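Q: A predicted structure for the sequence below; I have some questions about it.
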Amino acid sequence: MSPIPVTLLLKPLTLLLCLIHVLWPLTAAAADASAEQSLPATIHVGSPGLLELQPVHARYHLELAPLSAQQVFDLAAGEWAAPEKATINIGPQKHAAWFRFHIKNELNTDVDRLLELRWPHLRDIDFYQRRASGEVIHLKVGLSVNGFEHYMNNTSYLFPLPLAAGESSDVLIRVHGNSYLFLPLFIWDRDLFIADHGNQLMWYCLAFGALLAMMLYNASLYVFTRDRSYYFYSLYALSILIYEISATGIGNRYLWGWSEWARLNVFVLSINMSFLCGSLFARYFLGLEQYGGWCKWLNSITVAFWAGSGLLVLLGVTEVYGLAESMSLFTCFAALITSMYLWKKGNVSARYFTIAWTALIVFTMGTVMMLNGSMPYNAFTQYGQIIGFVLEMLLLSFALAERINRERKQREEAQQVALQLQTEISDEREDRVQAQQQLLELQKQTNKELECRVSERTDELEKAMSELEAANSELEKLSVTDPLTTLSNRRYFDEVLERELQRSQRTQKPLALVMVDLDHFKQINDNYGHLAGDDCLRLVAATLKKLVTRGTDLIARYGGEEFVVILADTTEDDAYRVAERIRSEIIKIHLIYGGSRIPMSASLGVAGVAMGRVMTPGQLIGAADDALYQAKNSGRNRSVVAKTNVS
C-alpha cells in the first residue's frame, strides 16, 4: 500500500494558498535565473557547521522509464530541470524522480559530513555518491525499508558524505512515493547534527507531553462526568499525537520501524482518525444533536465518510485517497462554518471552537505554503503545524473547563430556583393544612353535639363489638399463616387439600400437587447462619407468590425448607411445567450475604389426580413426596413427576 499524500491533512488551505502563491512570488527571480543554468550550482563544503541546500543547488529528472544510476549520471545537461519553488520540491508525482547535486570540498583536509533528508514520507529513496576516485556509494532507505536498517537509524534519512581534500563529487538521489516529492536537505558536521537532533527531539517531546497531559486530564474528566465531549476530545488528542509522531518520523524510528505495514499505514490511519474524532468531538461539544438541521447533517456526512475511509485503508483500498483530499477540505470548512453559525446564535462553546480552529489554520498555513513551495523551509514552516495543534488543544481544553464552570453555575441557579419554588409550595401547603384543620375542628364540634344525643353505653358496646370482631379476624388469619414466610401454614394446607380433593372427585376435574424442597438448606444454615436461612425462605416464598397467581391455587409452607403448591384444575403435565418454572426462578435468586452470593436450587416432586380417579390426601402427598425424594436422589435441582396414580 502506498502512503497517502501528506498534504491530505493540510488541503483545506489549498484555495487560499493558490491566491497567496500568485500574490507572493517568492524566489521567482532566483528560479528564473537558476532555470537558465544547465547544471546545478556547486555546493561548497567549508568549515564544520550547517549547510542548507537550496533549489539552485538541485536539478531533477522524471523517470518515465527505468534507469540505472550510471545512465542518470550520463544524462545530458538539457535533460535536467530546475525546481522553480522556494524549496527543492516538484510537487506530487506518480513517477520516480532523480535529483542531482554537485559538491566540492574547499578545505585542504578530508571531511566526513552527513547529508540529512528531513522528510520521512517517501516510499523509496536511493542515494548515490560518485567520488573523484570512481567509487560509487549507494544506500537505499525509505518507508519500504525496515526502519532499523537505515543508516544511523534516525528520524530523518541520513547519508554519509565523505570528501577528500579539494575533492568534487556528484550526488544522485532517486525518490518515489505518492506524496509530494519534497527534499529539505542539510549538510551537517556529525557532532553538530547529534547535538541539534537531541534538541529537536526534546522540543518534540515537550509538545507530545503537552498533548498527552491534556488527553489524560480530559479522559479523567470523562471517567467522572461521563460527558462524551471529554471522551472524544481525548480520542482527538490521541489521534493528533499519533499523527505528529508519524509525521515527524519518530514513530518509524522508535515505535514501529520493524513493521512495513505500520510504516506505510499508521500515518494514513492517523489522518482518518484525526478527522473522525475531530468531527465527533465537534458534534458533542457544540451540541449538534440539539440543533439538528443542516449543522447535524453536515457533521453526519463527515463522520460517516472518515469512518468508512479508515475502514477502507485497513482493507488496503487506496482509491479513496483522491476523494479524501476533497473531503478534508469539506470537513474543515463545514466545521468552521457550523461553529461560526452557532456562535452567532449564542452558543458559547462555538465561540471557543472557532477561535481554536482558526488558530490551527493560521499556524498550519506556513507548513502548507512550504509544501506548495511558496515559503522556504524554516523553523516556522517546520514546527508551525505542531504548535498550532498544541495551541488548539490547549484552547479547547480551556473551553471544556469553562463549560464545567458554566454548567456548574447553571445547576446552582437551577437549584436555587427549585429551592425557592419548594419553599413557596411548602408555605402554600401549610396554609392549606391550617385551613383543613380549622374545617376539621368545626366538623368535630358539630359531630360532638350530635353524638351527645346517643347513649354513651351504646357507643361503648359497639366499640367493644368492633374490636372483638377485628381481633377474631386477625386471630383467624394468624392461625392459618406461617409467620416467617406469610404463606399459608401446614394446618390450612391440610384443610384446603382435603376440600380440593372432594371437589375434584365431585366435578371430575384434575388436581395436582407440587412439593418444593430447597437443596442443601442445612449447609446454608451452617455456613451463613439461621438469619441467612430465614432470608432464603422468604425469597423462595416471594418467588412462589410471583409464579402462582391464580385465586384457586394455594401456596403453603409445609415445614422447614419444604413448600407445597395445590394447583386446581391442572394436569400432571401442566403441573410439571409450573414446577420447572419455579425451579428455574429459584436458581436465579440473587442473595448476597456477608459479601458473597449464596447459590440456591430446589428439588420438586409432582403428583396429580386424573379425572375419574380417587385419592386421599395422604396418598397424594405420599406420591408427591416419593417424586421429591427421587429428584433428590437423582442429583437435586430437578423436577420429577410421580410414576403412578392411586385409584
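A: That came in fine, so what should we check first?
Q: from here on, just use CA atoms for contacts and neighbour counts.
A: Will do.
Q: what's the helix or strand for the spatially most central residue of the chain?
A: Geometric centre of the chain, nearest residue: Tyr231, 7.1 Å, by Cα atoms, centre = their mean. Using DSSP states H and E, Tyr231 falls within helix 228-247.
Q: for whatever helix or strand comes next after that helix, packing partners?
A: For helix 228-247, the succeeding helix or strand toward the C-terminus, using DSSP H and E, is helix 250. The helices and strands touching helix 250, judged by 3 or more Cα pairs under 8 Å, 6 or more residues apart in numbering; DSSP states H and E, number zero.
Q: what's near enough to touch Gly198?
A: Residues near Gly198 by Cα atoms under 8 Å, 6 or more residues apart in numbering: none.
Q: state the distance from it to Asn154.
A: Look at Gly198 and Asn154: by Cα to Cα, to the nearest Å, they are 11 Å apart.
Q: hmm, back to that, from memory the residue nearest to the centre of the chain sits against Ser220, does it?
A: No. Contact criterion Cα atoms under 8 Å: Tyr231 and Ser220 do not qualify, at 9.0 Å.
Q: okay, one more to line up with it:
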Amino acid sequence: MSRYISLFFCLCFAFSGTAFEVPKDFNKHLSLPFAYTQNNSENLAELQQSTPLWQPVPSGFLQLSHTMQTIWLRVPLSNSSDLNLPLLLSIHNNQLDEVSAFVPKENRSILVPPSPYQFVDEQRPILHEAQLVPLQLPAQQHTVIYIRVKNSEQTYLPLSLWHPIEYLKYTSKFNLLYGILAGLILAMVLTNAAMYSFTHKHYFLYGGLTIAAIWLLNVHLYGFSHRYIYGDWLWLQQYGQTLFMLLSTWLFIPLLKTTLVPKSAVRIQRALNILFQLSIVIAIGLSLFPHRIALPIAFAYCFALAITYMLIAVAAWQRDAFSHKTYLLLFLLLFMVLSYQCAFELSLLSGAVLDRPLTYVCYLLISLAISYALARRYIQDRDDKIKQQQARLAQTRAEDALLKERIHLQAQAQEELESSIDERTFELEVTLRELEEKNRELEKLNMEDALTKVKNRRYFDKRVIMEVRRSRREQTTLSVVMLDIDHFKQINDNYGHVVGDQAICAVAKMIEQHLKRPSDEVFRYGGEEFVLLLPNTQEQGAKELAEQIREDLSQVQFDFGTAQLSMTLSAGIYSAIASDSKNPTIFTDLADKALYQAKQQGRNRVIAYK
C-alpha cells in the first residue's frame, strides 16, 4: 500500500506544473482541461510502469472512437487558497461502460466505485443524470485525479468542474424547466389517450403513441430515464437514443395514413405500409449492431423518413388537404431537431446536454402540432358528420314530398295512359315497321360499296372470319383471290377521276357477271382492288375463274363517253384448309403477296401463292 501511495504522490507532483488553478471564489469551469492516454492498466502502479504518453485536451471535450476502449484521464488541480474546497467533477455522459476514479483522501488513494463489475449507475457516488465524482481539494496543495474509462462504443467525453452549490443551482434551474416541458408532453399523451377512449378514433391512438415515444426520447437524452426509470439497464442506456428516435419517427406513418393521406391514394398507402414494416425490421436489426454503427444508421433512416413526410405534406398542400400547413411545419421541425442532434453526434456542435434546450422545445412544438392537428381533424369530422346528417334529413323530407307528388301524378298519368294506350300501340307498331325498313336500308348501305354497289371491305372482314371458321370446321378448301386493275393511276392521271370511277364500276360489274354460285362473293377491298371469297373451291378452280375474268376484261374496249380504253388486271390466289380460326387475315395476306408477285412479273397475269 505504501508503494501505491508514494507512486500516487509522485504522479501528483510530476504534473503539478500544468495543474488547473482553482480560486477561492470558484463556481464552475465548463471545459476543464485534462490529458488522456490509451492504456489497459487496471491500477496506478500498472499505469506508471507502462510509461504512458499523455495527450492534452485543452477543450475539455474528447471525442471517443470505437478503438479507444480503455483510456486514462489525468486531471491536475491546484488549490492555493487557505481553505479546503469542495468540488464536483462531472462527466456528463451516462453511456460509458465503466468509470473508476482515483481520488486522494487522507494521504491515500481510493477507488470510486469499489467494484468494476457493476453497472454504470452503481459506479457513481452520487445518483444523478451525469457521472459526478465528489472532491475535497486540500488547501495549499496540488491534487491529481486519475479516471479510468472503459467504453465499447463511439461516443464523447465532456469534463467539467463545479462548486456543489453552483451545480445545484444549475441543475435545479434546468430540472424545473425540463420537468415542466416533460409534464406538458406527458399531458398531451394522456389527452390523446383519453380522446381515443371516448371517440375510438385510431388517429388519437397513433398520436398518443407518437408523443409518448417523443417523451421517452427526451427523458433519455437529458438523463432523467437513467436517474428515475431504467438506471440499472446498461443496454437500454446505450441503445435508447437509437430505438426511441426510430420509434418517435416511424410512428408518424400510421398517423399519416389515417389523417393526411386519402384512402384513394393507393400507391402512397402501399408505400407507407412498406416503410412501416421496414422500420420494424430496422429497429429490431439495429439492436444487433454495435452502438457506433446503429446510431448513424438510425439517423440516416430517420432523415429519409422525415424527407418522405415533408414530400407527402407538400403533396397534400398542392391538393389543399386539411391541416396541410400544420403537418408541413411539424415535419420541418422534425427535420431540424434531427439535424441538431446529428450535429452533436458528429462533433459539429458541443456542450453539456442540459445546455441543449432546442431539442426539448422542438419536440414540444411537434407534440403540440400533433395534438392540434388531431383536435382539428376530430372537429372537422364531427362537423362533416353533422352536415351529412342534416343533408340526409333534408333529402328525406324532400323525397317524402316528391313521393306524394309522384303518387298523385302517377294516378293522373294512369288514367291518361289507359285512354291512349291503343293509339300509342298502333303508333308503336308503325314506328317499328319503319325502323325495320330503315335498319334493312342501313344494313344494306353498311354492306355495300357506295360506288360499285358490290360488298364493301367492312362486310368482307366479317365474311372472311365466318368462312375461315367454316373451312376449319368442315375441313374444306377456302380460296381468296385478290384482283387489282393494272396501271389504274395512269387512267386517273390521263382521263380524270370521273372516268376512273366509271372504270372501277365496269370492272366490278364484269367480275359479278362471272360469279355463278350463290356462295361466291366479290368485295371492293379498296381503291382499284377487289377480292373474291370462294368457299369450298380448290386452287385450280379459283385460278380458272380468275383467268377467265382477266382474259374477258383484256378483250373488252370500254366506252365512257369522253374516253375509250381497255384495261387489264392482275390476280393473286391463296387456297388452303383453315387451321387457325383466330388468324383469318393469313388468307388475304398471302393472296396479296401472290398479287404482288403478279405485278412484279409484268402484270396482266394470275399467280397462286406457293
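A: Perfect, I can see it now. Computed from a predicted model, the values in this text were never measured in an experiment.
Q: so what sits against both of Tyr231 and Ser220 of the first structure?
A: If you check Tyr231 of the first structure and Ser220 against Cα under 8 Å, 6+ apart, no residue is contacted by both.
Q: which element is Cys512 of the second structure on?
A: That one is not Cys; residue 512 of the second structure is Glu. helix 497-514.
Q: equivalent range in the first structure for that helix?
A: The aligned range for helix 497-514 of the second structure in the first structure is empty, by TM-score structural alignment.
Q: same check on stretch 532-548 of the second structure?
A: Under TM-score structural alignment, there's no match for stretch 532-548 of the second structure.
Q: for stretch 174-183 of the second structure, same thing?
A: Against the first structure, stretch 174-183 of the second structure falls on residues 200-209 (TM-score structural alignment).
Q: one more: stretch 461-479 of the second structure?
A: Using TM-score structural alignment, stretch 461-479 of the second structure pairs with nothing in the first structure.
Q: list the buried residues of that stretch.
A: Residues of stretch 461-479 of the second structure classed as buried: 464-465, 467-472, 476-479 (neighbour count, 16 or more other Cα atoms under 10 Å).
Q: stretch 248-266 of the second structure too?
A: 248-261.
Q: ok so Leu181 of the first structure is a helix residue?
A: No. Counting by DSSP: H, G, I helix; E, B strand; the rest coil, Leu181 of the first structure falls outside a helix, being strand.
Q: need the counterpart of it in the second structure.
A: Aligned partner of Leu181 of the first structure by TM-score structural alignment: Thr155.
Q: just how off-centre is the longest helix anywhere in the second structure within its chain?
A: Assignment by DSSP state H gives helix 357-447 as the longest helix of the second structure. Relative to the centre of its chain, helix 357-447 of the second structure is centred 36 Å away, using Cα atoms, centre = their mean, to the nearest Å.
Q: equivalent analysis for stretch 153-165 of the second structure, please.
A: 42 Å.
Q: now the end-to-end length of that stretch.
A: Start-to-end, stretch 153-165 of the second structure (Cα to Cα) is 33 Å.
Q: try stretch 133-147 of the first structure
A: 31 Å.
Q: give the buried residues for that stretch.
A: 136, 138, 140-147.
Q: kindly report the same for stretch 51-68 of the first structure.
A: Buried-residue list, stretch 51-68 of the first structure, by 16+ other Cα under 10 Å: 51, 53-63.
Q: same deal with stretch 314-322 of the second structure?
A: Quick answer for stretch 314-322 of the second structure (16+ other Cα under 10 Å): 314, 316-317, 321-322.
Q: same check on stretch 385-404 of the first structure?
A: 385-397, 399-400.
Q: check stretch 258-265 of the first structure too.
A: Quick answer for stretch 258-265 of the first structure (16+ other Cα under 10 Å): 258-260, 262-265.
Q: would Val171 of the first structure count as being in a strand?
A: Yes. Under three-state DSSP, Val171 of the first structure sits within a strand.
Q: so what does it match up with in the second structure?
A: Looks like Val171 of the first structure aligns to Ile145 there (TM-score structural alignment).
Q: excluding its backbone neighbours, what's nearest the match of Leu181 of the first structure?
A: Leu64 (5.2 Å; Cα to Cα, 6 or more residues apart in numbering).
Q: again, but for Leu328 of the second structure
A: Of all residues not flanking Leu328 of the second structure in the chain, Ala313 sits nearest, at 5.3 Å (Cα to Cα, 6+ apart).
Q: the one you found: helix or strand, and which one exactly?
A: helix 291-318.
Q: helices or strands up against that helix?
A: helix 234-250, helix 324-345.
Q: dump those helices into JSON lines; add distance to Met447 of the second structure as well.
A: Formatted as JSON lines, those follow (distance: least, Cα to Cα, whole Å):
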{"stretch": "helix 234-250", "distance to Met447 of the second structure": "67"}
{"stretch": "helix 324-345", "distance to Met447 of the second structure": "61"}
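Q: right, so those: which one is the most enclosed?
A: Of all those, helix 234-250 carries the top mean neighbour count, a mean of 21, counting by mean count of other Cα atoms under 10 Å.
Q: roughly how far is that helix from the heart of the chain?
A: 24 Å.
Q: which parts of the helix holding Glu512 of the second structure are buried?
A: For helix 497-514 of the second structure, by 16+ other Cα under 10 Å, it's 499-508, 511-512.
Q: let's have those residues in CSV, adding distance to Ser350 of the second structure.
A: CSV is the format used below for those (distance: Cα to Cα, whole Å):
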residue, distance to Ser350 of the second structure
Val499, 98
Gly500, 95
Asp501, 95
Gln502, 99
Ala503, 98
Ile504, 96
Cys505, 98
Ala506, 101
Val507, 99
Ala508, 98
Ile511, 100
Glu512, 101
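Q: and those residues, which is closest to Ile180 of the second structure?
A: Relative to Ile180 of the second structure, the closest of the buried residues of helix 497-514 of the second structure is Asp501; by Cα to Cα it sits at 98.0 Å.
Q: hang on, the earlier thing: mind checking what helix or strand follows the longest helix of the second structure in sequence?
A: Next along the chain from helix 357-447 of the second structure, counting by DSSP H and E, comes helix 457-474.
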